[in-house]
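[1] Structure of the sequence below:
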Amino acid sequence: MLGVVLLYVGIVLINNGIARLSNIDNKSAAVMNIFTGLLSITINIITIVHGDFHTMDDIGDFYSAATGLLFGFTYLFVAANGIFNLDNRLYGWYSLFVAINSVPAAYIEYFVNGDWRMAIIWILWGILWLTGFIENVLKKHLSFVPYLAIFEGIVTAWIPGFMILTNLW
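    Just a heads-up that it's a prediction; the model follows:
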């Protein structure tokens, strides 16, 4: 299911970057954020429901679902802020929380799972989430963020998602 979610995370990051570069209003950009957020939450809740609390083998499923929900809530948070024109500072604090979680996630991917590709991807995701904190809480404008979102949409989500779906990862 990771490949499915990553494919849509790719397009939402690309959309968000393009929307910001093109001065497209937040309500228009919210549509793809809602679709991607709901898809991610649905898939990860299904994973949790089908998990087994009694065996250690399935703890990875819960970890994957928990980290996957960080994405789903990110996109729904962005959508709600855009639609209702809310104060983005709380989204910034949420982004810091997720950025901090990306550090142990990268560690686990590299040292526990032996997957250096996903470790790098988690680091890159953490950097993007950190920009959400810097821009929305610290109120520092970072002009590179839309380009970073597009880059990460392609390199950390779309390509890996497509490769996972085609069994090339």
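[2] contacts and neighbour counts: CA atoms only from here.
    Will do.
[3] Could you check the host helix or strand of residue 34 and say which residues are buried?
    Taking DSSP states H and E as the definition, residue 34 sits inside helix 26-49. Within helix 26-49, the residues scored as buried using 16 or more other CA atoms under 10 Å are 26-27, 29-41, 43-45, 47-48.
[4] what sits up against it?
    Residues outside helix 26-49 that contact it (CA atoms under 8 Å, 6 or more residues apart in numbering): 1, 5, 8-9, 12, 15-16, 19, 61-62, 64-66, 68-69, 71-76, 78-80, 82-83.
[5] Repeat that for stretch 63-76.
    Contact with stretch 63-76 is made by 33-34, 36-41, 44-45, 47-48, 95, 98, as judged by CA under 8 Å, 6+ apart.
[6] May I see the buried residues of that stretch?
    Buried positions in stretch 63-76, judged by neighbour count with 16+ other CA under 10 Å: 65, 66, 67, 68, 69, 70, 71, 72, 73, 74, 75, 76.
[7] Could you find the closest non-adjacent residue to residue 11?
    residue 153 (6.3 Å; CA to CA, 6 or more residues apart in numbering).
[8] after the helix holding residue 34, next one along is what?
    helix 59-84.
[9] could you check the angle helix 26-49 makes with that following helix?
    Relative orientation of helix 59-84 versus helix 26-49 (axes from the mean of the first three to the mean of the last three CA atoms, to 10 degrees): 160 degrees.
[10] Please generate a structure for the following sequence too, so the two can be compared:
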Amino acid sequence: MSNVGLLYVGGVLFLNSIMLLGKVEGKSAGIFNLFVGVLQVITPLYLIMTANGDTAAILGASGIFLFGFTYLYVGITNLCNLDTTGVGWYSLWVAILAIGFSLVNFITFGDVKFGIIWLMWAFLWTLFFILLGLKRDIGKYTGFVTLIQSWVTAAIPAFLSMTGLWNDIPSGLVWVITLLCVAAFVYLYFAAKPVFRKEPTETVPA
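    Below you'll find the predicted structure:
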């Protein structure tokens, strides 16, 4: 993924997490989702058109579309006050594909760092499916998880990549940070006490 695009994925995840926690109004967040969604559609189109048949480059660009269409869908849904089930079920499809991208990074490319990051994104999209598609009352918990992932899986890796420091980060350190994140997610689950009963959801947090 383009490092600039990944940086702004961090930005939109951060804003949407704050929205889920009740600090930002849905339509206001929807506008920024459209900005990032457009960026994440234009970028992979350019990468594919200039790939000259490079299958690895095309595969990488296809992953960016998952984000672009998510944020366009979120932005339009929030701004038009549409039902969220479409975004939710789309998120399930993306979560499944994210596991595939994770395996490709682990097995084909030997990229442990982004293999882990894609797994974390799969978990996040699964939460969006439960919240928006099944309409379960887990908004607060999803907000906290989104807040953490906005930095750990997007903003920080993008910034380190742009400064040339990402490759110097050992995979062992990434595993440690991942385990700390998992521990935080488990703690927050019990602290936020999400309720898996069906509840209406008015705004889209993805």
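[11] How many residues are close by whatever residue of the second structure lines up with residue 134 of the first structure?
    Under the alignment (TM-score structural alignment), residue 134 of the first structure pairs with residue 130 in the second structure. Residue 130 of the second structure has 22 neighbours, counted by other CA atoms under 10 Å.
[12] thought residue 130 of the second structure was touching residue 90?
    No. Contact criterion CA atoms under 8 Å: residue 130 of the second structure and residue 90 do not qualify, at 11.3 Å.
[13] what's the top strand by length along the second structure packed up against?
    For the second structure, the strand with the greatest residue count under DSSP state E is strand 195-198. Under the contact criterion of 3 or more CA pairs under 8 Å, 6 or more residues apart in numbering; DSSP states H and E, strand 195-198 of the second structure touches strand 136-137.
[14] once aligned to the first structure, how far is the strand it packs on on average?
    Once fitted to the first structure, strand 136-137 of the second structure is off its aligned match by 1.2 Å on average (mean CA distance after the TM-score superposition for the first structure).
[15] Tell me which residue lies nearest the centroid of the first structure.
    Centrality entry for the first structure: nearest residue to the mean C-alpha point is residue 71, 3.7 Å, by CA atoms, centre = their mean.
[16] mind checking what that one lines up with in the second structure?
    For residue 71 of the first structure, the aligned position in the second structure is residue 67, judged by TM-score structural alignment.
[17] Ok, residue 104 of the first structure next?
    Per TM-score structural alignment, residue 104 of the first structure is aligned with residue 100.
[18] Check the gap between that match and residue 151 of the second structure for me.
    Taking CA to CA, to the nearest Å as the measure, residue 100 of the second structure falls 23 Å from residue 151 of the second structure.
[19] And residue 30 of the second structure, by the same measure?
    To residue 151 of the second structure, residue 30 of the second structure is 20 Å away according to CA to CA.
[20] try residue 58 of the second structure
    As judged by CA to CA, residue 58 of the second structure and residue 151 of the second structure stand 26 Å apart.
[21] again, but for residue 39 of the second structure
    In this view, residue 39 of the second structure and residue 151 of the second structure are 19 Å apart by CA to CA.
[22] Could you do residue 145 of the second structure as well?
    According to CA to CA, residue 145 of the second structure stands 10 Å off from residue 151 of the second structure.
[23] between these two, which one's more packed in?
    Per other CA under 10 Å, whichever of residue 145 of the second structure and residue 151 has more neighbours is residue 145, with 23 against 18.
[24] Give the equivalent position in the first structure for the more buried one.
    Using TM-score structural alignment, residue 145 of the second structure pairs with residue 148 in the first structure.
[25] what's the following helix or strand after whatever helix or strand that match lives in?
    Applying DSSP H and E as the criterion places residue 148 of the first structure in helix 145-152. Toward the C-terminus, helix 145-152 of the first structure is succeeded by helix 159-165 as the next helix or strand (DSSP H and E).
[26] and that following helix, which stretch of the second structure?
    Counting by TM-score structural alignment, helix 159-165 of the first structure falls onto residues 156-162 of the second structure.
[27] Next, count neighbours for residue 104 of the first structure.
    Residue 104 of the first structure: 14 neighbours (other CA under 10 Å).
[28] And residue 131 of the first structure, by the same measure?
    When neighbours are defined as other CA under 10 Å, residue 131 of the first structure has 23 of them.
[29] dump the residue contacts of it.
    142, 145 are the contacts of residue 131 of the first structure under CA under 8 Å, 6+ apart.
[30] That one sits in which helix or strand?
    Assigned by DSSP H and E, residue 131 of the first structure falls within helix 116-136.
[31] can you state the direction angle for that helix and helix 59-84?
    Computed by the same axes, to 10 degrees, the angle between helix 116-136 of the first structure and helix 59-84 is 30 degrees.
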